[in-house]
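*Asks:* coordinates only, sequence not included:
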């Protein structure tokens, strides 16, 4: 495993936790990951060839350009776009399509599950709906869930950055276990 792959996995894990918990992608972590990645890419280029920088720069530019339209039409948060660009920088442009496909499949599964659950709830017997409401009320009273809701500050939606992180981790593991990047 390369140092950039390990860095991408560590950053992805941090972003997954943050996005699932608070629906936030901290800029400090993105900047730190990009900064350490820039040092690693520069060191690699100095020891071998400056053409080694090109896949990483293309990954940064393509990653940003690919998702910025979704931010512009308010389908996605800025943190998701920046995280995808940083992943492109760390892993190179070759990783972007598989990571994007994996994340989009996970996000689609999330959406379908939410819509199916909303549809099914209307057909549940009254006793089952009452039980579900009681369980939901009890969960809402848990301090851990209240803390998480407070951390989200009303932000809702699909945790796309978390799904990008899961897909990036899977891609790195796949590429070191016989897949070709």
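*Replies:* Alright, I've got the coordinates. Here the structure is a predicted model, which means the values were calculated and not measured.
*Asks:* Every contact and neighbour count from this point should use C-alpha atoms.
*Replies:* OK.
*Asks:* could you show me where the helices are in the chain, in order?
*Replies:* Per DSSP state H, the chain carries helices over the ranges 3-22, 27-47, 54-72, 78-91, 96-121, 126-140, 143-152, 160-176.
*Asks:* will you turn these into CSV that also has mean neighbour count?
*Replies:* Formatted as CSV, these follow (neighbours: other CA atoms under 10 Å):
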stretch, mean neighbour count
helix 3-22, 20
helix 27-47, 15
helix 54-72, 18
helix 78-91, 26
helix 96-121, 15
helix 126-140, 12
helix 143-152, 13
helix 160-176, 22
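*Asks:* take a look at this one as well, against the first:
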């Protein structure tokens, strides 16, 4: 079996396991992510073009981390979600990681709207969204103000959004 098939199979297992644990306990275990990093780097080391492949993988990890880190900084998501997206980027490379991040943000937005609809916490959600967006629009000293404590609308299993998007992209890759 080619290396790319092993990588896709490993990515499939990773995102499914991450989504299940995120749904069950609202955490993405670091052990999953560490095993995935070892698998990717190990598979690339047995590949003949390992230097270019490892560089591409690390570039994807950097892109995933960089695009999700701002949401963690403003307390819009958990650190496990950022680490999961960096790990997914390790499998996909930079270009596909950008696409995955954008689609995941869309899927996460839909999930958030559904959660807010079912919990009927519209006013808390408005306060949260406002406190996330206003600091980004301010210029000068007020832009550095710390994020105030705000009422939680509930934790969202963002690992599920990452998994759904990744699985959709993998399906497109193998079914078309």
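*Replies:* Arrived safely, thanks for sending. The model shown is predicted, which means the values in this text are computed figures rather than measured ones.
*Asks:* So after superposing, what's the score?
*Replies:* Scored by TM-score structural alignment, normalised by the length of the second structure, the superposition of the two chains gives a TM-score of 0.73; 141 aligned residues with a CA RMSD of 1.8 Å.
*Asks:* how near is the nearest residue to residue 145 of the first structure once chain neighbours are set aside to residue 37 of the first structure?
*Replies:* Once flanking residues are discounted, residue 145 of the first structure sits nearest to residue 139: 7.1 Å by CA to CA, 6 or more residues apart in numbering. Distance, residue 139 of the first structure to residue 37 of the first structure, by CA to CA, to the nearest Å: 41 Å.
*Asks:* just residue 62 of the first structure next, same as before
*Replies:* Per CA to CA, residue 62 of the first structure is found 17 Å from residue 37 of the first structure.
*Asks:* need the contact list for the residue nearest the centre of the second structure.
*Replies:* The second structure has residue 85 as the residue nearest its centroid, 3.3 Å off, counting by CA atoms, centre = their mean. Listed by CA atoms under 8 Å, 6 or more residues apart in numbering, the contact partners of residue 85 of the second structure are 61, 64-65, 68, 101, 162.
*Asks:* at 6 Å instead, please
*Replies:* residue 64 (CA atoms under 6 Å, 6 or more residues apart in numbering).
*Asks:* now it: how far from residue 158 of the second structure?
*Replies:* Residue 85 of the second structure is 10 Å from residue 158 of the second structure, by CA to CA.
*Asks:* can you check residue 64 of the second structure too?
*Replies:* 14 Å.
*Asks:* do the same with residue 98 of the second structure
*Replies:* 17 Å.
*Asks:* For residue 32 of the second structure, which non-adjacent residue is spatially closest?
*Replies:* The nearest residue in space to residue 32 of the second structure (CA to CA, 6+ apart) is residue 14, at 6.8 Å.
*Asks:* Show me what the one you found lines up with in the first structure.
*Replies:* With TM-score structural alignment as the criterion, residue 14 of the second structure lines up with residue 11 in the first structure.
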